[in-house]
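> the sequence isn't on hand, but the structure is:
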């Protein structure tokens, strides 16, 4: 068991490295990875199931004990990222399919990676988990609605189909995971340290499959798509941090909200794009899946050094 825990710690401690390695391999050898693409919705379901297995009713207690913080996080999430996405596609004059992909990423909820990055960056992890949970449970309603308003101007949108797919891929696995946690808590608790590692493996495989499916198209639009994704992600992180600070949140809360806004469930965006939109619309989500782990890790390293320096000064 000790060796298993060490392996799990090693896997979860180097998320960005595994994601980038998987992406590189998939880009260089797409034919080897492409067959996995058909399983992307199921891999996302596994990730969401893992999220559900780690969730308890305690994760939602902050809604009652700190409603203002949670409301700020949710409102900022669904205001900033769709808004920034709209500005990015207009400034860069993106073609409709790429524009739709950026907008879809912006309208999706925050991903589980935001919780990991918040923990590493010494942010308010409890707030991060609660905001992620609420964002995710609201996504079947808000993601299709926001995408209809914004994305409907650049590409046809079937909001009901989007809603149903989000329920199947996100909400149902989370609820199943929470039910398993409730009815088999002792068994799940024993596996708790390993669950994040399984989610990381699923994330890496998902990102690799996404890159492999879009490898040929990536070469043609990579520069513009990467510029759009980087601008979208970095603007989200910065605006999330600054806006929460202006609202009077503490440093640890601001870090959590920054990640909740800047880090997306881009895998969900890819799955929805592949089914409902032009395949090119999946490219921003594919790049975002790699990029936000990279930028999030860099920001976490900066904040950790900043915190350590402050501790040295005050000690």
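Arrived safely, thanks for sending. Since the model is a prediction, treat every value here as computed from it, not as a measurement. Numbers count the residues shown, from 1 in each chain.
> going forward, measure contacts between C-alpha atoms and count neighbours the same way
Will do.
> show me the helices in the stretch 1-150 of the chain, by range?
Here the stretch 1-150 of the chain has its helices, by DSSP state H, counting those that start in this stretch, at 2-12, 15-28, 30-33, 40-54, 61-65, 67-91, 96-107, 113-120, 125-151.
> most packed of those helices?
Sort the helices of the stretch 1-150 of the chain by mean neighbour count, taking mean count of other Cα atoms under 10 Å, and helix 96-107 sits at the top with a mean of 28.
> got TSV for the helices of the stretch 1-150 of the chain, with distance to residue 250 too?
Shown next, in TSV, are the helices of the stretch 1-150 of the chain (distance: least, Cα to Cα, whole Å):
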stretch	distance to residue 250
helix 2-12	27
helix 15-28	27
helix 30-33	44
helix 40-54	26
helix 61-65	16
helix 67-91	10
helix 96-107	25
helix 113-120	14
helix 125-151	12
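> those helices: which one's closest to residue 228?
helix 67-91 (6.4 Å; Cα to Cα).
> counting by contacts, list what the closest one packs against.
The contact analysis (3 or more Cα pairs under 8 Å, 6 or more residues apart in numbering; DSSP states H and E) places helix 67-91 against helix 96-107, helix 125-151, helix 215-246, helix 251-262.
> am I right that residue 74 is in contact with residue 133?
No - look at residue 74 against residue 133 with Cα atoms under 8 Å: they stay out of range, at 9.9 Å.
> alongside the first one, take a look at this:
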């Protein structure tokens, strides 16, 4: 791990962003949240109150179990402080905006997924800064680094409000007022924001791709394992609560698809020299899309297979 530390220090200067690029990144994140929120209605929040078990299970897994277990695992494995703190920051973010699409592809309960995204995005205004300070400080290996970077909690809260809460409220208001606009533009917002976000990640790494390749093995392994842990926490939490299959899939996807774009925005805004943390968040931004789509595709395949088998059993014998 020492080689990873010494190499990753050379990445630091390559992750600096101009004020214009930083503003564009935050704008893209806000547009992603705006696009997802176009289909939200106040009734979606009411659904959480009427059927709270699945969303509450997901939120507990999202904001309590995932950060706590991440903190314990990084401490137990003695992962390098910069990498460990990057993993903790990602685990403290809310569910990613594409979890709803992946839940839909995987034949999960989209209503549960949407309600979790909405509530977790609002809860992140408080929970993301709080959890990051708590679990980053509990891990003795990351405590000194956390104190050194001293991310301002008030500014973090303001950033989360600007890129998550306000775009969500604006999307809900416009979606309710202009339903035709929602039907025509929702797909565009999802596709365009995904492409632009991936472009940011690619550009960041291409500025020093040789160094990124050198550290890719160690960091990518951590990211893959961490992402798998997130999916497992969502899956076993929902199984423990005996949720229906569709709800289990929604919870699993919501916990496994983290809003790593928010983590990137926080780091680029407040601590652009945190090279290792940026690498972790950047790799997460790519990998969780790959793993999420793969899992959704597998669920979809099994759903179709079961449906075909059911049809064959019900068809009259020739």
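Thanks, I have the structure now. Keep in mind the model is a prediction, meaning the values are calculated, not measured.
> quick check: TM-score for this pair?
In this superposition the chains share a TM-score of 0.82, using TM-score structural alignment, normalised by the length of structure 1; 283 aligned residues with a Cα RMSD of 2.2 Å.
> between the helices and strands packed on helix 67-91 of structure 1, which one is closest to residue 5 of structure 1.
helix 125-151 (21.3 Å).
> residue 264 of structure 2 matches what in structure 1?
Alignment note: residue 264 of structure 2 maps to residue 270 in structure 1; criterion TM-score structural alignment.
> which residue sits closest to its match, ignoring its sequence neighbours?
residue 282 (4.7 Å; Cα to Cα, 6 or more residues apart in numbering).
> can you check residue 98 of structure 1 too?
residue 281 (5.0 Å).
> follow-up on the earlier one: dump the helices and strands packed on helix 67-91 of structure 1 to CSV, plus distance to residue 315 of structure 1.
As requested, those are exported to CSV (distance: least, Cα to Cα, whole Å):
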stretch, distance to residue 315 of structure 1
helix 96-107, 42
helix 125-151, 24
helix 215-246, 25
helix 251-262, 19
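> closest one to residue 178 of structure 1 among those helices?
Evaluated over those, closeness to residue 178 of structure 1 peaks at helix 125-151, with 11.6 Å, by Cα to Cα.
> which of the residues in the helix of greatest length in structure 2 are classified as buried?
Counting by DSSP state H, the longest helix found in structure 2 is helix 275-314. If you call a residue buried by 16 or more other Cα atoms under 10 Å, then helix 275-314 of structure 2 has these buried ones: 275-285, 287-289, 291-293, 295-297, 299-300.
> repeat for stretch 149-161 of structure 2
Neighbour-count burial for stretch 149-161 of structure 2, with 16+ other Cα under 10 Å as criterion, is recorded at 151, 156-157, 159-161.
> among those, which two are most distant?
Farthest-apart pair in these is 151 and 161; separation 16.0 Å (Cα to Cα).
> one step back: and whichever strand or helix holds the match of residue 264 of structure 2 against structure 2, how far off on average?
Under the criterion of DSSP states H and E, residue 270 of structure 1 resides in helix 266-276. Following superposition, helix 266-276 of structure 1 is found to deviate from structure 2 by 1.2 Å on average (mean Cα distance after the TM-score superposition for structure 1).
> over to stretch 287-299 of structure 1?
Mean for stretch 287-299 of structure 1 is 1.0 Å (mean Cα distance after the TM-score superposition for structure 1).
> onto which residues of structure 2 does that stretch map?
So stretch 287-299 of structure 1 sits over residues 283-295 in structure 2, by TM-score structural alignment.
> same question, stretch 124-132 of structure 1
Mapped onto structure 2 with TM-score structural alignment as the criterion, stretch 124-132 of structure 1 occupies residues 109-117.
> now do the contacts for the residue nearest to residue 270 of structure 1.
By Cα atoms under 8 Å, 6 or more residues apart in numbering, the contact list for residue 282 of structure 1 reads 101, 210, 214, 269-271, 273-274.
> relative to residue 2 of structure 1, which of those is nearest.
residue 210 (33.5 Å).
> contacting residues for the closest residue to the closest one other than its chain neighbours?
Distances taken as Cα to Cα, 6+ apart place residue 286 nearest to residue 210 of structure 1, at 5.5 Å, with adjacent residues excluded. For residue 286 of structure 1, the contact set (Cα under 8 Å, 6+ apart) comprises 207, 210-211, 214, 266-267, 270.
> again with residue 227 of structure 1
Applying Cα under 8 Å, 6+ apart, no residues contact residue 227 of structure 1.
> what's the spacing between it and residue 84 of structure 1?
13 Å (Cα to Cα, to the nearest Å).
> got it, and residue 245 of structure 1?
For residue 245 of structure 1, the distance to residue 84 of structure 1 equals 19 Å [Cα to Cα].
> picking up where we left off before, can you tell which of the helices of the stretch 1-150 of structure 1 is closest to residue 184 of structure 1?
In terms of Cα to Cα, the element of those nearest to residue 184 of structure 1 is helix 40-54, at 10.1 Å.
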